[in-house]
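J.: Fold the following and give me the result.
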Amino acid sequence: MNTSADDTNSRARALYEARANRLAIAPFTDADPTLEAEDGYAIQRELVGMLLADGDCVVGYKAGLTSEPMQEMFKTRTPDYGPVLASTVRASGAIVPASAFIAPKVEAEIVFRLGRPLRGPGVTVETAREAISEVMAGLEIVDSRIEHWRIRLADTIADLASNGAIVLSQPLALDPEHDHRLTGMVFTRNGDVVATGAGAAALGDPVKVVAWLANTLGRHGVTLKAGHLIMTGALHAAVPMHPGDRFVAEFDRLGPVTLHVGGA
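T.: All right, here's what the predicted structure looks like:
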């Protein structure tokens, strides 16, 4: 790590206030280009502590940078992660105000719910599959508290992996015979197709994302709990979100998930 405890705390506080006030801040890596992923996670842990002290709770985790193009953009060979907070979860069909965010974009992805705990190291794809109880279609609203999305790896990690909110369809029991690498998806905005994708875009296999998360978090003493949601990563490039938009992601087998964007 390249930062002191005081620097870590002050940066977490800056992000906490940016979230509360919906006012973006300058990238931390502008002032200190030497910041690395480990520094970002230290800031993230401080920020999460502040949010939990306000009464929020962690109901799962999201993985980001699960596609090769995104990893190349951020000059990393691994995904990143952040918590999913209870206050950010919405049901399909929800009306979400654009004003709740700073610079929101929308991504479609496959979401799992665990039926039993997972703790790394040593979690395999097969072990992860056996721990999953439900699957659902999901939309993630990604948002950056860093101005103009000028983020490097440490910035987005610190900022809860740029998570804003998630919208989920009704869950389905996991079919252990179905290969979710082949789950196709069509994404529309206001009726127009803006993206397509398949489960294989998420680290080659969305179930592999669950194993990766369990092993990565396990190194920090964190267990994925029964009931935790796992956001496995975008299947396409994020699409900007504006007041009045209606987003629908239609998935093979999983059905549709819908988000309406309000103006206030």
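
J.: switch to C-alpha atoms for all contacts and neighbour counts from now on
T.: Noted.

J.: helix or strand for the residue nearest the centre of the chain, which one?
T.: The chain has K62 as the residue nearest its centroid, 3.6 Å off, counting by CA atoms, centre = their mean. Under the criterion of DSSP states H and E, K62 resides in strand 58-64.

J.: In that strand, which residues are buried?
T.: V58, V59, G60, Y61, K62, A63, G64 (16 or more other CA atoms under 10 Å).

J.: swap in stretch 76-85?
T.: Here stretch 76-85 shows T78, P79, D80, Y81, G82, P83, V84, L85 as buried, counting by 16+ other CA under 10 Å.

J.: Repeat that for stretch 83-99.
T.: P83, V84, L85, V89, R90, A91, S92, G93, A94, I95, V96, A98.

J.: Tell me which residues are up against it.
T.: For stretch 83-99, the external contacting residues (CA atoms under 8 Å, 6 or more residues apart in numbering) are 56-62, 104, 160, 163-170, 229, 241-243, 257-264.

J.: What subset of these is buried?
T.: 57-62, 104, 160, 163-169, 229, 241-242, 257-262.

J.: which other helices and strands contact the strand holding K62?
T.: strand 80-85, strand 229-231 (3 or more CA pairs under 8 Å, 6 or more residues apart in numbering; DSSP states H and E).

J.: ok, T66 - contacts?
T.: So T66 contacts T78, P79, D80, A201, A202, L203, V209, T232, G233, A234 (CA under 8 Å, 6+ apart).

J.: out of the buried ones among the contacts of stretch 83-99, which are inside strands?
T.: Using DSSP state E, the subset of those located in strands is 58-62, 163-168, 229, 257-262.

J.: Taking strand 80-85 as reference, get the angle to the strand holding K62.
T.: Orientation of strand 58-64 against strand 80-85 (axes from the mean of the first three to the mean of the last three CA atoms, to 10 degrees) gives an angle of 150 degrees.

J.: Second input sequence below; structure requested for side-by-side comparison:
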Amino acid sequence: MSCVDEATVTRAARRLAEATATRRPCRPLRDLIDADDVHGAYRIQKQFNALRVATGTAVVGRKIGATSEAVQRQLGVDQPDFGVLFSDMAFGHRAEIPMARLLQPRAEAEIAFLLAADLCDGPLDDAQCRRAVGAAVAALEIVDSRIADWDISFADTVADNASSGVFVLGEQHRTLDELEPAEVAMRMEIDGEVVSTGTGAACLGDPLHALSWLARTARDFGDPLRAGQVILSGALGPMRPVHAGAVVDVHIHGLGHVSASFS
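T.: Here you go, the predicted model:
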């Protein structure tokens, strides 16, 4: 259990909120919270996200972070985490995303699951999660950090809503009768150059394993997954920095293509 008091949680959440509002990254939270205090970090995340909800922004789903060994190595963490997806984070295929709303963006390719059923009761195992998925979609997640220079511990990224930025969903929907998530191959390009490759198996062995982990964890936190939510299941390969003027293309076998440009 965390020993961080509520006043410290509030200070940390406000530090992240100020970085968001001013578009200036802040120092890490390690002066306020131990680097491995996961419980305390999720308390900060909850308060940080509540500030966003208070402005009228709707929750549309969840994201799972640090599911790929390659991304874990890049971030210096050794376990997955989760964050919340908001309506103003969502973009469609071929969207132009303004760099002004991002701080230190990095792109990663994922499978998104669109839930057709709640995941709140039962074993929440892979089989149940498979039945709950209405469709799978190619996704491009732009992760972003409010922490300066991505100098993060696990607690930093958890508190910072799992370093969430924005996400882009493709237009091809496939049921899991038509697609085996663990078997897909992914290629990500920036300005026509291949910068990341991977497979579904890179995501905790199977993106459905990641979904099952999230379903159980979300229930444990008292906020289970619900029908209609978008779930970003985690990176299929290394993430890469994005610059102004870049065009990012993701190709996932069986799910087609999703693209975005950055202005």
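
J.: what's the TM between chain one and chain two?
T.: Put the two chains on top of each other and the TM-score (TM-score structural alignment, normalised by the length of the second structure) is 0.95; 261 aligned residues with a CA RMSD of 1.5 Å.

J.: before we move on, back to that, report the mean deviation for the strand holding K62 of the first structure after fitting onto the second structure.
T.: Its matched residues in the second structure lie on average 0.6 Å from strand 58-64 of the first structure after superposition (mean CA distance after the TM-score superposition for the first structure).

J.: who's in contact with that strand?
T.: 79-86, 161, 209, 213, 224, 227-234.

J.: For stretch 145-156 of the second structure, buried residues please.
T.: Buried, per 16+ other CA under 10 Å, within stretch 145-156 of the second structure: S145, R146, I147, W150, I152, S153, F154, A155, D156.

J.: ok, so what distance separates the second one from R101 of the second structure?
T.: So the one you mean is R146 of the second structure. 12 Å (CA to CA, to the nearest Å).

J.: Likewise for the last one?
T.: As judged by CA to CA, D156 of the second structure and R101 of the second structure stand 20 Å apart.

J.: Also the first one?
T.: Distance of S145 of the second structure to R101 of the second structure, computed by CA to CA: 12 Å.

J.: And R129 of the first structure, what's its match in the second structure?
T.: Taking TM-score structural alignment, the alignment pairs R129 of the first structure with R130 from the second structure.

J.: Show me which of the buried residues of stretch 83-99 of the first structure is closest to G138 of the first structure.
T.: Set against G138 of the first structure, the nearest of the buried residues of stretch 83-99 of the first structure by CA to CA is S92 (8.3 Å).

J.: Quick check: A138 of the second structure touching Q172?
T.: Yes - if you go by CA atoms under 8 Å, A138 of the second structure and Q172 touch, sitting 7.5 Å apart.

J.: Can you pull the residues that touch both of those two?
T.: Joint contacts of A138 of the second structure and Q172 (CA under 8 Å, 6+ apart) are L255, G256.

J.: Which residue of those two possesses the greater neighbour count?
T.: A138 (29 against 14; other CA atoms under 10 Å).

J.: Make sure the more buried one is indeed in a helix.
T.: No - counting by DSSP: H, G, I helix; E, B strand; the rest coil, A138 of the second structure falls outside a helix, being strand.

J.: Please report how far it lies from R174 of the second structure.
T.: From A138 of the second structure to R174 of the second structure the distance is 10 Å (CA to CA).

J.: Mutual contacts of those two, please.
T.: L255.

J.: quick one on the thing from earlier: who does the helix or strand hosting the match of R129 of the first structure touch, helix- and strand-wise?
T.: If you go by DSSP H and E, R130 of the second structure is part of helix 126-132. Here helix 126-132 of the second structure touches helix 207-220, going by 3+ CA pairs under 8 Å, 6+ apart.

J.: Show me what the helix it packs on is packed up against.
T.: helix 126-132, strand 230-235.

J.: Average offset of the first one relative to the first structure?
T.: Which is helix 126-132 of the second structure. With mean CA distance after the TM-score superposition for the first structure, helix 126-132 of the second structure averages 0.3 Å from its match.

J.: same thing with the shortest one?
T.: Average distance between strand 230-235 of the second structure and its aligned residues in the first structure, after superposition and using mean CA distance after the TM-score superposition for the first structure, equals 0.6 Å.

J.: Now for I147 of the second structure: which residues touch it?
T.: I147 of the second structure touches L16, P25, C26, R27, P28, D156, counting by CA under 8 Å, 6+ apart.

J.: any idea how far it is from A17 of the second structure?
T.: Where A17 of the second structure is concerned, I147 of the second structure sits at a distance of 11 Å (CA to CA).

J.: swap in L124 of the second structure?
T.: On the measure of CA to CA, L124 of the second structure and A17 of the second structure end up 33 Å apart.

J.: ditto for C3 of the second structure
T.: 22 Å.

J.: Give me the more crowded residue out of those two.
T.: A17 (20 against 10).

J.: my read: that one touches F48, true?
T.: Yes - counting by CA under 8 Å, F48 is a contact partner of A17 of the second structure at 6.6 Å.

J.: To what extent is G40 of the second structure buried, counted in neighbours?
T.: Around G40 of the second structure there are 24 residues (other CA under 10 Å).

J.: Spit out the contact partners of it.
T.: Taking CA under 8 Å, 6+ apart, one finds M1, S2, C3, V4, V9, I33, A155 in contact with G40 of the second structure.

J.: Contacts for the helix or strand hosting N9 of the first structure, please.
T.: Assessed by DSSP H and E, N9 of the first structure sits inside helix 5-21. With contacts defined as CA under 8 Å, 6+ apart, helix 5-21 of the first structure is touched by 24-25, 28, 39, 42-44, 46-47, 50-51, 145, 158-159.

J.: mean distance, it to its aligned residues in the second structure?
T.: With mean CA distance after the TM-score superposition for the first structure, helix 5-21 of the first structure averages 0.9 Å from its match.

J.: May I see the buried residues of that helix?
T.: T8, N9, R11, A12, R13, A14, L15, Y16, A18, R19.

J.: list the helices and strands the helix or strand that that helix is followed by packs on?
T.: On the C-terminal side of helix 5-21 of the first structure, the nearest following helix or strand under DSSP H and E is helix 28-31. Counting contacts by 3+ CA pairs under 8 Å, 6+ apart, helix 28-31 of the first structure packs against helix 153-158.

J.: Contacts for the helix it packs on, please.
T.: With CA under 8 Å, 6+ apart, helix 153-158 of the first structure has contacts from 12, 27-29, 35-44, 47, 74, 80-82, 144, 146, 162.

J.: Repeat that for stretch 101-112 of the second structure.
T.: So stretch 101-112 of the second structure is contacted by 23-25, 136-146, 149-150, 165, 169, 181, 186-188, 207, 230-243, 248, 250 (CA under 8 Å, 6+ apart).
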